[in-house]
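> here are the coordinates; sequence isn't available:
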């Protein structure tokens, strides 16, 4: 494996696990530990990782990783989360789907549903659902974020304020171990907060990699979520808090 592909794999592993260990990577990739350490130094110099004793972690972030990278990250887990989420949503329901690659997976998982009204500020979701004759799709207008097809800002929030939907299906960029849901763009956060207010029940869809990431803007708390669909929660204390908050947690 050449240097470029090896470093790409190291980045992907860090995004999945939150950290990488040099000796573990060396064993898995069949190279010398010194080779991995050189890779880690290069990735840290480029600002893609931060060195720790024996390895590296994702950097403390104030900006999100690229949308294409997010699509590929934990793809199988996102599909399982989406299928479980679709089971919670009956036919003849109204719902909101926000920006995010897991929300896109949920849109695909709703392909067999009928008589749904779906409001979204995600052009990718709208295009997916346009293939389902059983869905009426309403696009909440706003400022287009070209990087991911999201519609954000005051216009989107005002449009959402006109609705009261059965379910809000939301993703998030990061989850603090206190239970706070975090994101990067204040304009998107404003819309997500309005979505939660406009829903009778909120479903959070997020894989466990979100627990190893950081983001600077608070969206809401798990206490405001009725259902949390994920693959793993790293803290028993947080699982107990979810029970105290009456947040139903489902693992896939």
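Thanks, I have it. For clarity, every value in this text was computed on a predicted model and none was experimentally measured.

> When you work out contacts or count neighbours from here on, use the C-alpha atoms and nothing else.
Will do.

> Now do the contacts for residue 165.
Neighbouring residues of residue 165 by Cα atoms under 8 Å, 6 or more residues apart in numbering: 94-96, 198-200.

> and of those residues, the nearest to residue 35?
Proximity of those to residue 35 was ranked by Cα to Cα; the top entry is residue 96 with 47.3 Å.

> pretty sure residue 121 is touching residue 139, no?
Yes. Using Cα atoms under 8 Å, residue 121 makes contact with residue 139 at a distance of 5.8 Å.

> neighbour count winner among the two?
A count of neighbours by other Cα atoms under 10 Å puts residue 121 above the other of residue 121 and residue 139, at 29 against 18.

> Okay, helices next: where are they in this structure?
Secondary structure of the chain (DSSP state H): helices at 3-17, 22-29, 33-45, 67-72, 75-88, 101-109, 123-129, 154-160, 186-197, 236-244.

> Any buried residues in the third one, and which?
Right, the one you point to is helix 33-45. 33, 36-37, 39-41, 43-44 (16 or more other Cα atoms under 10 Å).

> Report the angle between it and helix 22-29.
If you take axes from the mean of the first three to the mean of the last three Cα atoms, to 10 degrees, helix 33-45 sits at 110 degrees to helix 22-29.

> do the first one as well
Computed by the same axes, to 10 degrees, the angle separating helix 3-17 from helix 22-29 equals 120 degrees.

> A further structure is provided below for comparison with the first:
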């Protein structure tokens, strides 16, 4: 396969999965690691990808990519993360579910939970959980962000501060190598900080495409998170910091039948 065709397919894989790895691409194309490293360096020089440890991610900027694109990125992994997170959410509890496509995956896994009080600033989460008759759903109000159904602003924050949640589940747009959680919307940052302050325990749901990305606004640190649900081991510095902070890293796995089918078992 020519370099130009490889470059196009590498970009397509990155758009679909949010991240590419040197080893994964080398196996996919049947070429050497050095060849893939050169490809990624060329794409980074063209501004089409950003190099991170072990691979590359889509370029960062001061604005996030579109909602429909975000929802399709690493979609299977988000389902697995949502399932793993929901399994740790007890029934008969009050929870907050924030903005993000991965928190929406968590909501979809809560449809059989009973006696939940769910507060959310995510219109998509509210719509998903309207199908669970055993969940009381409260929408915060606020300024509607039409791009993704998120609610932000002072009204959102004021509503959040009226509650004390057993558990909060939030996402982020990017994660620095020092464990800082980042976002593109300053108003959403203020909302997430209020959510964390009003929760007894906090969960972060973020797939591996967030590793090494950059965004301009700081939400907080993984040190403020009790359990970080993701689909791949984070960079070594992040994992080490989490151990020091007592932040659990919970790696999700696909269902057993999916793993068996992928490995050719019958």
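Received, thanks. Everything quoted here is computed from the prediction, not taken from an experiment.

> circling back to that earlier point, could you say which of the helices of the first structure is packed most deeply?
Greatest average neighbour count among the helices of the first structure goes to helix 101-109 (a mean of 24), per mean count of other Cα atoms under 10 Å.

> can you tell me what part of the second structure it aligns to?
With TM-score structural alignment applied, helix 101-109 of the first structure matches the range 101-109 in the second structure.

> and the helices of the first structure as CSV, adding distance to residue 208 of the first structure?
Listed next are the helices of the first structure as CSV, based on distance: least, Cα to Cα, whole Å:
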stretch, distance to residue 208 of the first structure
helix 3-17, 8
helix 22-29, 21
helix 33-45, 23
helix 67-72, 13
helix 75-88, 9
helix 101-109, 12
helix 123-129, 22
helix 154-160, 28
helix 186-197, 20
helix 236-244, 13
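
> Residue 171 of the first structure is nearest to which of those helices?
Closest approach to residue 171 of the first structure among the helices of the first structure (Cα to Cα): helix 101-109, 6.5 Å.

> Map residue 213 of the first structure across to the second structure for me.
Residue pairing (TM-score structural alignment): residue 213 of the first structure is matched to residue 213 of the second structure.

> Please name the residues that touch the residue nearest to its match when sequence neighbours are not counted.
Nearest in space to residue 213 of the second structure, with sequence neighbours left out and distances taken as Cα to Cα, 6 or more residues apart in numbering, is residue 174 at 4.9 Å. Residues near residue 174 of the second structure by Cα under 8 Å, 6+ apart: 181-183, 210-215.

> Quick one: residues in contact with stretch 41-51 of the first structure.
Contacts for stretch 41-51 of the first structure (Cα under 8 Å, 6+ apart): 7, 11, 40, 56-59.

> what about 6 Å?
56-59 (Cα atoms under 6 Å, 6 or more residues apart in numbering).

> Of those, which is the nearest to residue 115 of the first structure?
residue 58 (42.4 Å).

> Tell me who's in contact with the closest one.
18, 49.

> Repeat that for the one 5 residues further on.
With contact set as Cα under 6 Å, 6+ apart, residue 63 of the first structure has these partners: residue 184.

> now residue 20 of the first structure
Applying Cα under 6 Å, 6+ apart, the residues near residue 20 of the first structure are 14, 55-56.

> Distance check, it against residue 160 of the first structure.
Separation of residue 20 of the first structure from residue 160 of the first structure (Cα to Cα, to the nearest Å): 41 Å.

> Likewise for residue 142 of the first structure?
According to Cα to Cα, residue 142 of the first structure and residue 160 of the first structure sit 10 Å apart.

> And residue 64 of the first structure, by the same measure?
Residue 64 of the first structure is 24 Å from residue 160 of the first structure, where distance means Cα to Cα.

> before we move on, what about residue 94 of the first structure?
Counting by Cα to Cα, the gap from residue 94 of the first structure to residue 160 of the first structure is 13 Å.

> is it true that residue 74 of the second structure touches residue 14?
No. The pair residue 74 of the second structure / residue 14 is not scored as a contact, 9.2 Å apart, by Cα atoms under 6 Å.

> Could you pull out the strands in the stretch 101-250 of the second structure for me?
Assigned by DSSP state E, counting those that start in this stretch, the strands in the stretch 101-250 of the second structure fall at 116-120, 135-139, 143-145, 150-152, 165-170, 174-175, 180-183, 199-205, 217-221, 227-230, 248-251.

> All set now, cheers.
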